[in-house]
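Participant: below are the sequence and a predicted model for it; my questions follow.
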Amino acid sequence: MRMIEILDAGELRRARRSGALVADILATLRDRCTVGTNLLDVDRWAKAMIIDAGAQSCYVDYAPSFGRGPFGHYICTSVNDAVLHGRPHDQVLADGDLVSLDLAVSLDGIAADSAVSFLVGDTRPAESVALIETTRRALAAGIAAAGPGVRLGDVSHAIGTVLSGAGYPVNTEFGGHGIGSTMHQEPHVPNLGRPGRGYRLRPGLLLALEPWVMTDTDELVTAEDGWTLRSATGCRTAHSEHTIAITEDGAEVLTLAPR
């Protein structure tokens, strides 16, 4: 396992600024995503806001082993059956589309990561509403479980209990992760786990918790772009994520949307 990064007080102050920026950009983009919005425009808007803030994208040059070359865009835009790493392309949003926006930005050397799922337009299929709400509740449960001395398995168990309890299959290949001077760090935070097991959380640790589910499968397929992960059955998907800091007395959410 790679070394787990623990932030000092000064780095935590910078992390709060990174988190606030990510939250602000995501809230703005969500408001701009309406019927007729093109995903490439969403990417351009994200780029402009990141650059105007003096920040850096964590995605443009991101080239892990599971992707096909550098990601090359500033935000992940996943629609309907796409759930993770959705590469922006020439697609116009339609009424009733389920959109997930995932954004990671580094400001002053510290990264923050957050994702939100929502419906576009006036059509609100009950199944999609339930899917989104379940990921939000699972995220809230994971945050509530986190704190100093807590085992990582307790956080994963809290998330997984909500997801499984709602009847959704849970994929553990991709999940939450440590974050700090880089976007993806140890420890891996699966969305299903056994309580009392795993790494013991410490103050100064940053985690990106990200419950995501697909309606009727836990199997992913990779799209032709080499990046976008879709449900194997073509069912709808949803994804919620916050970056949190473990503190002396609990967990602080760094990526809360501005009121």
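Facilitator: Received the coordinates, thanks. Numbers count the residues shown, from 1 in each chain.
Participant: drop to CA atoms for contacts and neighbour counts, all remaining ones
Facilitator: OK.
Participant: going along the chain, name the helices of this protein.
Facilitator: For the chain, the helices defined by DSSP state H cover 9-32, 39-52, 126-145, 152-165.
Participant: and the third one, what does it pack onto?
Facilitator: Just to be clear, that refers to helix 126-145. strand 110-119, helix 152-165, strand 206-209, strand 212-214, strand 237-239, strand 250-253 (3 or more CA pairs under 8 Å, 6 or more residues apart in numbering; DSSP states H and E).
Participant: now those in TSV, with mean neighbour count and distance to Ala46?
Facilitator: As requested, these are exported to TSV (neighbours: other CA atoms under 10 Å; distance: least, CA to CA, whole Å):
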stretch	mean neighbour count	distance to Ala46
strand 110-119	26	13
helix 152-165	24	29
strand 206-209	30	20
strand 212-214	28	22
strand 237-239	30	19
strand 250-253	19	22
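Participant: out of the helices of the chain, nearest to Ser78?
Facilitator: helix 39-52 (9.3 Å; CA to CA).
Participant: elements contacting that closest one?
Facilitator: helix 9-32, strand 56-57.
Participant: can you tell which of these is closest to Leu206?
Facilitator: Comparing the helices and strands packed on helix 39-52 under CA to CA, the one sitting nearest is helix 9-32, at 8.7 Å.
Participant: now the angle from that closest one to strand 110-119?
Facilitator: 20 degrees (axes from the mean of the first three to the mean of the last three CA atoms, to 10 degrees).
Participant: how about helix 9-32: buried residues?
Facilitator: Of the residues in helix 9-32, those with enough neighbours to count as buried (16 or more other CA atoms under 10 Å) are 11-12, 14-30.
Participant: related to what we said a few turns ago, possible to save the helices and strands packed on helix 126-145 as a markdown table with distance to Gly178?
Facilitator: As requested, those are arranged in a markdown table below (distance: least, CA to CA, whole Å):
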| stretch | distance to Gly178 |
| --- | --- |
| strand 110-119 | 10 |
| helix 152-165 | 11 |
| strand 206-209 | 4 |
| strand 212-214 | 17 |
| strand 237-239 | 17 |
| strand 250-253 | 14 |
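Participant: can you tell which of those is closest to Gln185?
Facilitator: strand 206-209 (8.9 Å).
Participant: picking that back up, distance to Ala238 added to the helices and strands packed on helix 39-52, as JSON lines?
Facilitator: Formatted as JSON lines, these follow (distance: least, CA to CA, whole Å):
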{"stretch": "helix 9-32", "distance to Ala238": "15"}
{"stretch": "strand 56-57", "distance to Ala238": "23"}
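Participant: next one for the comparison:
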Amino acid sequence: MGDEVRRDWWKKEKEEWEAYWKVRDLDSRGTIFPRMKYYVHKWWDAPSTWFRERVVEPLHEKNRLPYYHFKYARVPEIDQCGVNDFGCIHEAREQFRKDKFVDGYILQILKMRYDRCMVYNFPNPAPCAQTVEDLEEADLNFFIKYGELGSEGDVKDAYMKQKHRLIWERRNPEIMEERAQKYAEHKEQLKNGQFDHSFWKKGLFYMDKKNYEAPYEFHLQKALFEGDKPLSKDWEYYKKVSEDPEFDKEQGKTSNVRMW
């Protein structure tokens, strides 16, 4: 499977490189200086391309060693451990820490893909729609599992948070049904080439509830590139919203910049 993927990748890479030179050739026809640049660049590229395709790649294929992605054996999760089985609890805690590191690195990779895509396609971000979608969805899932636990949060805290979340979803089925409907509509729009980033981000950064905290506080509960801003730092936020219709009335509903 790995060899087929690698060969397909090299084939696609070669086709893209040939297409690049074809475009350069067509663009420079009927000109003087661009045509000279084309021939100089082509002459400079030909030896290195020949050496790569005729010498380097055959040697790699001949001497390639099998590579196996190392997989750690999974230990029982915290919900499978006995109350007094401290060894099992310790292993589940260490597995949770490792999973958090892995998920954080996955987010960093998605963020780097997003940055490269936006820079490469500037000023047209349309080709990066799926990249943005993958990043936002992964970031949301990361926060659902690890968010608001603080730097000292462990597997027990995450387990209790998950139980509370499931209980809340069961008590509010109408909200979950509406969310599922909105999510399905968003995916359908994305499939049809219409990407609405406001589905993930509402308003501007200063209007987000996660910024309702002192700027000097920092907790290691979200990915480092995103920062760490608990959604419920103001513990009475939802109470204030329900009691005062004018409190934070524009939260997530507008992107107008207010100068005062």
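Facilitator: Cool, the structure landed. The structure presented is a predicted model; accordingly, all values stated were derived computationally and were not measured.
Participant: TM-score for the pair, please.
Facilitator: Once the chains are overlaid, their TM-score stands at 0.27 when taken by TM-score structural alignment, normalised by the length of the first structure; 113 aligned residues with a CA RMSD of 5.8 Å.
Participant: so for Val99 of the first structure, which of the helices and strands packed on helix 126-145 of the first structure sits nearest?
Facilitator: Set against Val99 of the first structure and scored by CA to CA, those come closest in strand 110-119, at 5.5 Å.
Participant: who does the closest one touch, helix- and strand-wise?
Facilitator: Using 3+ CA pairs under 8 Å, 6+ apart, strand 110-119 of the first structure is in contact with helix 9-32, strand 98-107, helix 126-145, strand 206-209, strand 237-239, strand 242-247.
Participant: can you check which of the ones you listed gets nearest to Gly165 of the first structure?
Facilitator: Closest to Gly165 of the first structure of these is helix 126-145 (CA to CA; 9.5 Å).
Participant: which positions in that closest one come out as buried?
Facilitator: Neighbour-count burial for helix 126-145 of the first structure [16+ other CA under 10 Å]: 128, 131-143, 145.
Participant: that one versus helix 152-165: what angle between them?
Facilitator: For helix 126-145 of the first structure against helix 152-165, the angle by the same axes, to 10 degrees is 160 degrees.
Participant: what angle separates helix 126-145 of the first structure from strand 242-247?
Facilitator: 10 degrees.
Participant: wait, His188 of the first structure sits on Val155?
Facilitator: No - His188 of the first structure lies out of contact with Val155 (CA atoms under 8 Å); the separation is 11.4 Å.
Participant: hmm, back to that, any chance of the helices and strands packed on strand 110-119 of the first structure in CSV, plus distance to Asp43 of the first structure?
Facilitator: Below are these laid out as CSV (distance: least, CA to CA, whole Å):
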stretch, distance to Asp43 of the first structure
helix 9-32, 9
strand 98-107, 10
helix 126-145, 22
strand 206-209, 22
strand 237-239, 18
strand 242-247, 20
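Participant: pretty sure Arg17 of the first structure sits against Val105.
Facilitator: No - between Arg17 of the first structure and Val105 there is no contact under CA under 8 Å: 10.7 Å.
Participant: what is the helix or strand Lys240 of the second structure falls within packed up against?
Facilitator: Using DSSP states H and E, Lys240 of the second structure falls within helix 237-243. Contacting helix 237-243 of the second structure under the criterion 3+ CA pairs under 8 Å, 6+ apart is no other helix or strand.
Participant: show me which residues of it are buried.
Facilitator: In terms of neighbour count (16+ other CA under 10 Å), helix 237-243 of the second structure has no buried residues at all.
Participant: ditto for stretch 33-53 of the second structure
Facilitator: In stretch 33-53 of the second structure, counting by 16+ other CA under 10 Å, buried: 35, 38.
Participant: kindly report the same for stretch 155-172 of the second structure.
Facilitator: Neighbour counts over stretch 155-172 of the second structure (16+ other CA under 10 Å) mark 155, 157-158, 161 as buried.
Participant: what element comes up after the helix or strand containing Arg165 of the second structure heading to the C-terminus?
Facilitator: According to DSSP H and E, Arg165 of the second structure maps onto helix 155-171. Later in the chain than helix 155-171 of the second structure, the nearest helix or strand by DSSP H and E is helix 173-191.
Participant: report the buried residues of that following helix.
Facilitator: In helix 173-191 of the second structure, counting by 16+ other CA under 10 Å, buried: 186-187.
Participant: what's the angle between that helix and helix 155-171?
Facilitator: 100 degrees.
Participant: all helices of the second structure, in order?
Facilitator: Under the criterion DSSP H, helices of the second structure are mapped to 2-28, 33-51, 57-63, 86-120, 129-146, 155-171, 173-191, 237-243.
Participant: wait, Thr131 of the second structure sits on Tyr114?
Facilitator: Yes - the pair Thr131 of the second structure / Tyr114 is scored as a contact, 5.8 Å apart, by CA under 8 Å.
Participant: who's more crowded, those two?
Facilitator: More crowded of Thr131 of the second structure and Tyr114, by other CA atoms under 10 Å: Tyr114, with 20 against 16.
Participant: so that one touches Gln130, yeah?
Facilitator: No - contact between Tyr114 of the second structure and Gln130 fails when scored by CA under 8 Å: they sit 9.4 Å apart.
Participant: Phe15 of the first structure and Val22 touch, don't they?
Facilitator: If you look again at residue 15 of the first structure, you'll see it is Ala, not Phe. No - between Ala15 of the first structure and Val22 there is no contact, the gap being 10.6 Å when judged by CA under 8 Å.
Participant: so what sits against both of these two?
Facilitator: Ala112 (CA atoms under 8 Å, 6 or more residues apart in numbering).
Participant: related to what we said a few turns ago, nearest to Val221 of the first structure, out of the helices of the first structure?
Facilitator: The nearest among the helices of the first structure, by CA to CA, is helix 126-145 at 19.4 Å.
Participant: tell me how far the residue lying closest to Val99 of the first structure once chain neighbours are set aside lies from Thr237 of the first structure.
Facilitator: Spatial nearest neighbour of Val99 of the first structure, excluding adjacent residues (CA to CA, 6 or more residues apart in numbering): Val79 at 4.6 Å. Going from Val79 of the first structure to Thr237 of the first structure by CA to CA, to the nearest Å gives 8 Å.
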